[in-house]
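# With the input below, show me the fold.
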Amino acid sequence: MNSLTLVISSLLLRAAHASPASSPVSISYSVLIATSIALLVTAVVVKKKLSAPQEATSPPRACVLQCDEAQERLAEASTQQLPVNAAVTLKEPKNGHNSGSVRSYDGDSDTYEVELVPNETVALKSSQLQFPKVSGLFVYPIKSCAGIQLDEAQLTPKGLLHDREWVIIDGARDKFVTQRRYPKLALLHPKLLPSTDAAQVSSLVLTAKGMPELEVPVVNTGEGKLRVVSVWKDKVEAVDQGDAAAEWLDTFMGEEKRGFRLVRVRDGFTRHTKPKYAPGHSTNFADAFPFLLALEESLEQFNTTLKTPVPMNRFRPNIVLRGSPAFADEHWNCITIDGFQFRNVRPCARCGMPSVDQATGEVHPEREPSRAIVRERNGVLLGFTDGKGFEGYFGSNMVLEMKGGNANPPRLAVGANVKVLTLKTEVVA
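Okay, here's the model as predicted:
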């Protein structure tokens, strides 16, 4: 018997023993009866609600990755470069249009049916279409410092080799620092000195205008102080790279001196990406994912919204492509680059760093183009699932699935062909 039933029973018993004639307050009897009936009715209603079928609610999304192994293998074996519904660029305008959407493909004739505008399609040979190619490769050895442009780069599951392998920390708190707070870091240009093992480096060279170069020999695990570094909510084991590097950094930072230290991720340490987005993958000191891909055409279109155009280095991508309509990458799901399979995790939500001029280390007084990104490309405006109105998106976060490709170790080069195997069924931010 529950508590509500006990209360009702008690009130009814009191009402039954009360006499309207003998009671000094004649209204008591009526109040007890009315209260008992009201509670009884309430109990019946509550019971009906509890026993009624409840509206089903969607369980929390376990993982946003969209995989269809069978479809991907069929697409990989086909000569078709872009799947149905993919955006495509024409080499020469047709009927006043230079882009459209793939509607079908005939493998025998290598011909695409392309919809230029609703209800207007044309048949075009693949030779009449543009397909994406790698136009730039960039590695950022020290997180939040200047990048190095490469003609060729080695692939690893954690990103391009040596990408974000080092980070500068506030030594007092063992917490990573970035251009978000210290925009001057953009002026620190690291260089890598190779070792006899082509996959390794012997030293990292720190360079900046007005500063003497400093060669910092790599301090490996077991040779230097082990630190547990905070990168957002993650704890990353890293090896301190010595006092000489720390003194150089303090001098370089000048008035912002805080006891900076240079650390390198511990050999063999695995920093997992978030299971919701990319289970089974890992990265070094990147914010969240091992690869950032962007299109030249996206930058060109975005720059039309700005008073002053900005270069691609404001967005700090690893892989830059050319040959696709602007922002087509946001809808790609599974792609291959020179045969190596990548999966698109999510569009990249941009912080305030694009407002830092990478040539001067100064923040734009009006925080552009960061404000324009939110204004022109926020998640609500773009219709992304879970997209935020206060977040702007540019580029795509990718993971490498290490399927395909012939190079050993796996390498990418500028000019490599890109094939889009599948598109996303929804873009989840």
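# Please count neighbours and contacts with C-alpha atoms only from this point.
Will do.
# His162 is in contact with Phe285, correct?
No. Look at Phe285 against His162 with CA atoms under 8 Å: they stay out of range, at 10.3 Å.
# between those two, which one's more packed in?
Counted by other CA atoms under 10 Å, Phe285 and His162 do not tie: Phe285 has more neighbours, with 27 against 21.
# Now the second one, please; I'll put the structures next to each other:
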Amino acid sequence: MLLSALYRYPLKSGQAQTLAESSVDALGLTGDRRWMVVRADNGQFLTQRAWPQMTQIGALHLPDGSLRLEAPGFASLNVPVPAADDALRGVTIWRDTLQVPDAGDAAADWLSALLGKPLRLVHCPAHRARYLPNGYGLNSDRATFPDGFPLLLIGQGSLDELNRRIGRPMEMLRFRPNLVVEGAEPFAEDRWRRIRIGDITLRLLKPSVRCILTTLDPATGQRSPDKEPLLTLKTFRSRDGDVVFGQNLAADGEGVLKVGMSVEVLE
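Alright, predicted model coming up:
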């Protein structure tokens, strides 16, 4: 088995960056989901679930940690990392509330013009990351702005089997994984508890619950009229009322992941 793809999402619900390698720490891939768009009035986070036009936001993690925003018809904008303890804004992501620095008016104006609503851009420095959902991981495990966990892994064999059942190919990026593993049988990752890639040990914590976001074409933002792949997933991947596909995980320690590295199942 090998690591066949790496993806980073600098802006929550923005476009993916395809990587050949990435450093990894307790918060996941460097620069992954460190930025988030929120409503200006109440700090509630935005995602493609309700805002499919966010599929058109290019968001690049730059070497100094800053963010470059791009979108069709808009001039690109470089957003510097705000001071970690200045201009704090209260934000809500699912059941979590936290105080994080606001990225300033230029980014807010750019996003508000693009999406047609008063918005703000916020950043999550490492010391303001939130803890994982109760009952999962270690007490020290934390995450920035993903839905709940630092990393998401999907087996290529699992997507191949799903596509076979649907009868046409679905893009891996509909499921927004960080790590794709090739060479395992379909849904083998459901049985893994710990794996090693390079020098990094990763703990698999919880199946990933899927939603209507998977029905969006990641390139166009158009929704599948036949509700695929969610419709087919419901027929064979339902668990206790949820539809699951892929596994959430956390890393022990720090290191570097490179596409092509071997994947070893430890437990």
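# Read off where the lengthiest helix in the first structure ends up in the second structure.
As assigned by DSSP state H, the longest helix anywhere in the first structure is helix 27-51. Per TM-score structural alignment, helix 27-51 of the first structure has no counterpart in the second structure.
# How far does that helix sit from its chain's centre?
Relative to its parent chain, helix 27-51 of the first structure has a centroid offset of 55 Å by CA atoms, centre = their mean, to the nearest Å.
# What span of the second structure is the helix or strand that that helix is followed by aligned with?
Per DSSP states H and E, helix 27-51 of the first structure leads on to helix 69-77 as the next helix or strand towards the C-terminus. Counting by TM-score structural alignment, helix 69-77 of the first structure pairs with no residue of the second structure.
# C-terminal to helix 69-77 of the first structure, what's the next element?
Trace forward from helix 69-77 of the first structure with DSSP H and E and the next one is strand 87-94.
# Quick check: next helix or strand after that next one?
That would be, after strand 87-94 of the first structure and using DSSP H and E, strand 97-106.
# those strands in the stretch 251-400 of the first structure, which residues are they?
260-265, 271-272, 282-283, 291-295, 319-322, 332-337, 340-350, 392-400 (DSSP state E, counting those that start in this stretch).
# how far apart are the second one and its match in the second structure?
Looking back up the chat, that one is strand 271-272 of the first structure. In the superposition against the second structure, strand 271-272 of the first structure averages 0.5 Å from its aligned positions (mean CA distance after the TM-score superposition for the first structure).
# what's the answer for the longest one, then?
Between strand 340-350 of the first structure and the aligned residues of the second structure, the post-superposition mean distance stands at 1.0 Å (mean CA distance after the TM-score superposition for the first structure).
# what stretch of the second structure does that strand fall on?
The aligned range for strand 340-350 of the first structure is 200-210, by TM-score structural alignment.
# Now do stretch 147-165 of the second structure: everything it contacts.
26-29, 93-94, 132-133, 142-144, 169-170, 172, 176-189, 208, 229, 232-233, 245-250 (CA atoms under 8 Å, 6 or more residues apart in numbering).
# switch the cut-off to 7 Å
27-28, 132-133, 143, 169-170, 177-182, 184-187, 189, 246-250 (CA atoms under 7 Å, 6 or more residues apart in numbering).
# What residues in the first structure pair up with that stretch?
With TM-score structural alignment as the criterion, stretch 147-165 of the second structure aligns to 287-305.
# Done for today, thanks.
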